[in-house]
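Participant: Attaching a predicted model along with its sequence, questions to come.
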Amino acid sequence: MGAAPAPPTAGLDVDAVTHRITRTALRPGPVGSVGLELEALLVERAHPGRRVPWDRVTDLLAGVGPLPGGSRITLEPGGQVELSGPPADGVATAVAALRADRALLADALAADGLALALLGSDPLRPPQRLSPAHRYAAMEEHFTVAGCRDAGLSMMTGTASVQVNLEAGPADGWAARVALAHRLGPVLVAVSACSPAAAGRPGGWRSCRQQIWGDLDQARCGPVLTGDDPVGEWAAYALAAPVMLVRDPTTGRSEPVRTRTSLRDWAAGITPLGGRAPTADDVDYHLTTLFPPVRPRGYLEIRYLDVAPEPWWPALAAVTATLLDDPVAADRAAAASAPVAGRWSDAACLGLADAALRTAAVGCLSAALDAVPDGLRDDVAGLLALAEQGRSPGDAVLAAAGTADPLAVLCAAIDLPEASR
């Protein structure tokens, strides 16, 4: 006899959806473990103005063996390369492993005439989706219907970041920890700014990457309101956010949602997307389409840093982890960053040319320098010296390029990491 068909997965109501989100939002435990993710623009040295074909990249990366630091290699929709390191015991260990993996990957790419450019936004090439995955095609269609196609396509295919993943910590400290992660956002956006141009146009912003994120639907990409209940606030954010994609249970394909329907309305039966109520898998998938600058996933994803060439990305990772995990540095950073809390747009546009942001940055970086692991102290000291001048890594790239020409900026970002080895 053949096996009986699997019973249909039961739909969830609003209470059940809320419960599923809250129970997975944050996981209590000690701080100290750090995970890092490093994205980079992929460039063909002989033809930097055109994107590297998808099949060429996937074939090449398939031949790259296991990396010494254990990072996983993936591709973003525009062909950006991402290294995702495993959780490590402290930021120094995480940085050392990711540095080794980046170096090996860069050597493998160089043998095929390719290079990694560590910039927050592609200064030269227009946005273009290369990935054939249904998810990204559906995301592009949703962004179009939502009225932010250009920003959505730019975000997916022309931006890169260094992401710092930190433990949530003890439950009784969640409110203060999540609030500090958000309060540090404008300061660290300004400190990390390394995307002075996008798609062939000088941006006029210190962080064009953050500008792009600001142009997206803020119900999906804006900061989560923080107070005394970060888990409940995350659930409220997720329930209010419009559903972007629904997977067909038969084919597994992601289908775009062409109406502005919140997860709450779907779960309440007001708009039964796909002709049905949401399942647990639907809720989990919805959470992967929310991109706030600080995203709870059991741990905390810090998503607001531009990627930058050596030695800046290791310094940015070290500063972020130290200011959140070291209690003395955290207290000092909370005080230093308070006057500029919420100034996300100013941080992206003005960067450290703004006096208040510069003062806050120097205070935060000084606090980090006093507590950062010894092996990263010189990197952080260099970042502090840059900030004291009102400059960010993007200014260092522009200085190396000698011009704001997008091609020169892209090439300078390629060569800076090699020169600093």
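Facilitator: Yep, it's here. This is a predicted model, so every value here is computed, not measured.

Participant: from here on, contacts and neighbour counts on C-alpha atoms
Facilitator: Fine.

Participant: which element is residue 15 on?
Facilitator: Assigned by DSSP states H and E, residue 15 belongs to helix 14-25.

Participant: list the helices and strands that helix packs on?
Facilitator: helix 230-240, helix 263-267, helix 280-287 (3 or more C-alpha pairs under 8 Å, 6 or more residues apart in numbering; DSSP states H and E).

Participant: Tell me the secondary structure at residue 115.
Facilitator: What DSSP: H, G, I helix; E, B strand; the rest coil gives for residue 115 is strand.

Participant: That one: what's it in contact with?
Facilitator: Contacts for residue 115 (C-alpha atoms under 8 Å, 6 or more residues apart in numbering) come out as 42, 43, 44, 45, 106, 109, 414.

Participant: What is the nearest of those residues to residue 210?
Facilitator: residue 42 (19.9 Å; C-alpha to C-alpha).

Participant: can I assume the closest one sits in a strand?
Facilitator: Yes: membership of residue 42 in a strand is supported by three-state DSSP.

Participant: one step back: what angle do helix 280-287 and the helix holding residue 15 make with each other?
Facilitator: Relative orientation of helix 14-25 versus helix 280-287 (axes from the mean of the first three to the mean of the last three C-alpha atoms, to 10 degrees): 60 degrees.

Participant: one more structure, for comparison:
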Amino acid sequence: MARDQIDMTPLQSRDELVAWLEAGVKPESEFRIGTEHEKTPFTLEGHQPVPYEGAKGIGALLEGMKLLLGWEPIMERGNIIGLYDVTGGGAISLEPGGQFELSGAPVETVHQTQSELMAHLAQVREIATPLGIGFLGLGMTPSWSRAQIPVMPKGRYKIMRNYMPKVGKYGLDMMFRTCTVQTNLDFSSEADMVKKLRVSLALQPIATALFANSPFTEGKPNGFLSFRSEIWRDTDNARSGMIPFAFEDGMGYERYVDYALDVPMYFVKRGDEYIDVSGSSFRDFFAGNNKILPGERPTLSDWANHLSTIFPEVRLKRYLEMRGADGVPWGRLPALPAFWVGLLYDNDSLDAAWDIVRHWTAPERQALRDDVPRFGFKARIKDRYLFEIAKECLILSHAGLRRRGRIDHLGRDESRFLEPLERIIETGRSPAEEMLEKFNGPWKGSVEPAYQEYAF
């Protein structure tokens, strides 16, 4: 989320927390598609991380983008840390290690997602190229150690950086070395939200396999196809994972609120200041029992901020956020929204997808999620390879997009954006497997060529 919310009304009842989520309900005619993607900046010369400071730093890049786009700057303690498009709703923000994120505006079709992406890349290039900055489309930085990566000047990241090592092995890697592409989709009722949440949670490992793109750590194969996905398995299990309660009877907004109330907080924002409350629950804060802010009650802003620090494989806010995919090069980015829109925004495809996953148990879903970072398409559930299920889902998504019938100016529907995924299924190899073949072949055991071949 680009801006930490600004509604400072103190909360009186749990019903308000539920109502905040419920306000996301929209009629189908108003369903939108939001796509967020992160990319790693690197110096064109030497392929090094880009610092925030200096004439050729990330700060200068954001200043240049501000002048070019006329977007509102997001400032923190005198530093520009992002940009916000007042008219369209898009935003540019920085992840902890300088990963450059476009949070796309809510659009109606995947064609518009593609147009937005192409415009963004042209704009970024115009400013970045003279600064000697390129961008990499991988799920994880392939050659840098964590120590090499500069820290962006954002207060919330300082708090997270101190807290992460207490709760998992890979939290700092998640913050500083990973990139993702995400799709945000709407729901028309509580029942529709629950159905979409269940289907997308169960099938998130398919997106992980189709987009697996992080097989290298510090210049060497790391033994995984999506090390980014592996990182999330040991980042902070109190706030991430496959949320099995979503499949239990009685699931709805209230059940998610009860889950979120017990997730440990990171921070509370007051004015310009981020107050470290890490490890304490929102439930205690809600009861006025936060040790750092005794007697103080949370606001709606605090609630919205807190929900944005929960990281399950699919996240509920006022929309559903698909979180299972590695960052990929630009040509493959629109395939992610296309895949999920075809499955979730077409009722026949959604029903058919539910039929695929409805008999899976929580331990089976978890085992699949645990196996997919290493085995990709070769992971299994019940007696099926993930590859077969991915193939089936791609057919369903394709059919869903055809039935949606959103046509571009050349008369093509959105199913054309699935082509990169169809090629992956044809070859039977995930992007990471293709990259490992290059590493062991033409790249001669070096990851440096990735900075050309997988750059934006």
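Facilitator: Okay, I see it. If you're wondering where the values come from, they're calculated on a predicted model, not measured in any experiment.

Participant: one step back: can you pull the buried residues of the helix holding residue 15 of structure 1?
Facilitator: In terms of neighbour count (16 or more other C-alpha atoms under 10 Å), helix 14-25 of structure 1 has its buried residues at 14, 17, 18, 20, 21, 22, 25.

Participant: what sits up against it?
Facilitator: So helix 14-25 of structure 1 is in contact with 231-232, 234-235, 238-239, 264, 267-268, 280, 283, 296-299, going by C-alpha under 8 Å, 6+ apart.

Participant: Kindly recompute the last result at 6 Å.
Facilitator: For helix 14-25 of structure 1, the external contacting residues (C-alpha atoms under 6 Å, 6 or more residues apart in numbering) are 231, 235, 267, 268, 296, 297, 298.

Participant: Quick one: residues contacting the alignment partner in structure 2 of residue 369 of structure 1.
Facilitator: Aligning on TM-score structural alignment places residue 369 of structure 1 opposite residue 398 in structure 2. Neighbouring residues of residue 398 of structure 2 by C-alpha under 6 Å, 6+ apart: residue 415.

Participant: Just confirm residue 229 of structure 2 is within a helix.
Facilitator: Yes: the assignment for residue 229 of structure 2 is a helix, going by three-state DSSP.

Participant: what about the counterpart of it in structure 1, how many neighbours?
Facilitator: Using TM-score structural alignment, the partner of residue 229 of structure 2 in structure 1 is residue 210. Residue 210 of structure 1 is flanked by 27 other residues according to other C-alpha atoms under 10 Å.

Participant: Could you check how far the closest residue to residue 210 of structure 1 other than its chain neighbours is from residue 163 of structure 1?
Facilitator: Leaving aside its sequence neighbours, residue 210 of structure 1 sits nearest to residue 348 (C-alpha to C-alpha, 6 or more residues apart in numbering; 5.8 Å). Distance, residue 348 of structure 1 to residue 163 of structure 1, by C-alpha to C-alpha, to the nearest Å: 17 Å.

Participant: Mind checking which of those two has more residues around it?
Facilitator: Taking other C-alpha under 10 Å, residue 348 of structure 1 and residue 163 do not tie; residue 348 has more neighbours (30 against 23).

Participant: my guess is the more buried one meets residue 207, correct?
Facilitator: Yes: using C-alpha atoms under 6 Å, residue 348 of structure 1 makes contact with residue 207 at a distance of 4.7 Å.

Participant: Can you show me the strands along structure 1?
Facilitator: With strands called from DSSP state E, structure 1 shows them at 33-44, 72-75, 81-84, 88-89, 114-117, 162-166, 197-198, 201-202, 245-247, 254-256, 294-296, 300-302.

Participant: mean offset of the second one relative to structure 2 (after superposition)
Facilitator: Put plainly, it is strand 72-75 of structure 1. Strand 72-75 of structure 1, aligned to structure 2 and superposed, deviates on average by 2.2 Å (mean C-alpha distance after the TM-score superposition for structure 1).

Participant: helices or strands next to that strand in the packing?
Facilitator: strand 81-84 (3 or more C-alpha pairs under 6 Å, 6 or more residues apart in numbering; DSSP states H and E).

Participant: so the strand it packs on aligns onto which residues of structure 2?
Facilitator: Under the criterion TM-score structural alignment, strand 81-84 of structure 1 matches residues 100-103.

Participant: contacts for that stretch?
Facilitator: Against stretch 100-103 of structure 2 from outside (C-alpha under 6 Å, 6+ apart): 36, 37, 38, 39, 90, 91, 92, 93, 94.

Participant: Show me how far that stretch is from its chain's centre.
Facilitator: Relative to its parent chain, stretch 100-103 of structure 2 has a centroid offset of 10 Å by C-alpha atoms, centre = their mean, to the nearest Å.

Participant: Show me what residue 322 of structure 1 aligns to in structure 2.
Facilitator: Looks like residue 322 of structure 1 aligns to residue 342 there (TM-score structural alignment).

Participant: do the same with residue 288 of structure 1
Facilitator: Counting by TM-score structural alignment, the partner of residue 288 of structure 1 is residue 308.

Participant: go on, residue 274 of structure 1?
Facilitator: So residue 274 of structure 1 corresponds to residue 293, using TM-score structural alignment.

Participant: What's the local residue count around that match?
Facilitator: Under the criterion other C-alpha under 10 Å, the count of neighbours that residue 293 of structure 2 has is 14.

Participant: Helices of the stretch 101-250 of structure 2, residue ranges please.
Facilitator: 110-128, 155-167, 171-177, 190-210, 227-233 (DSSP state H, counting those that start in this stretch).
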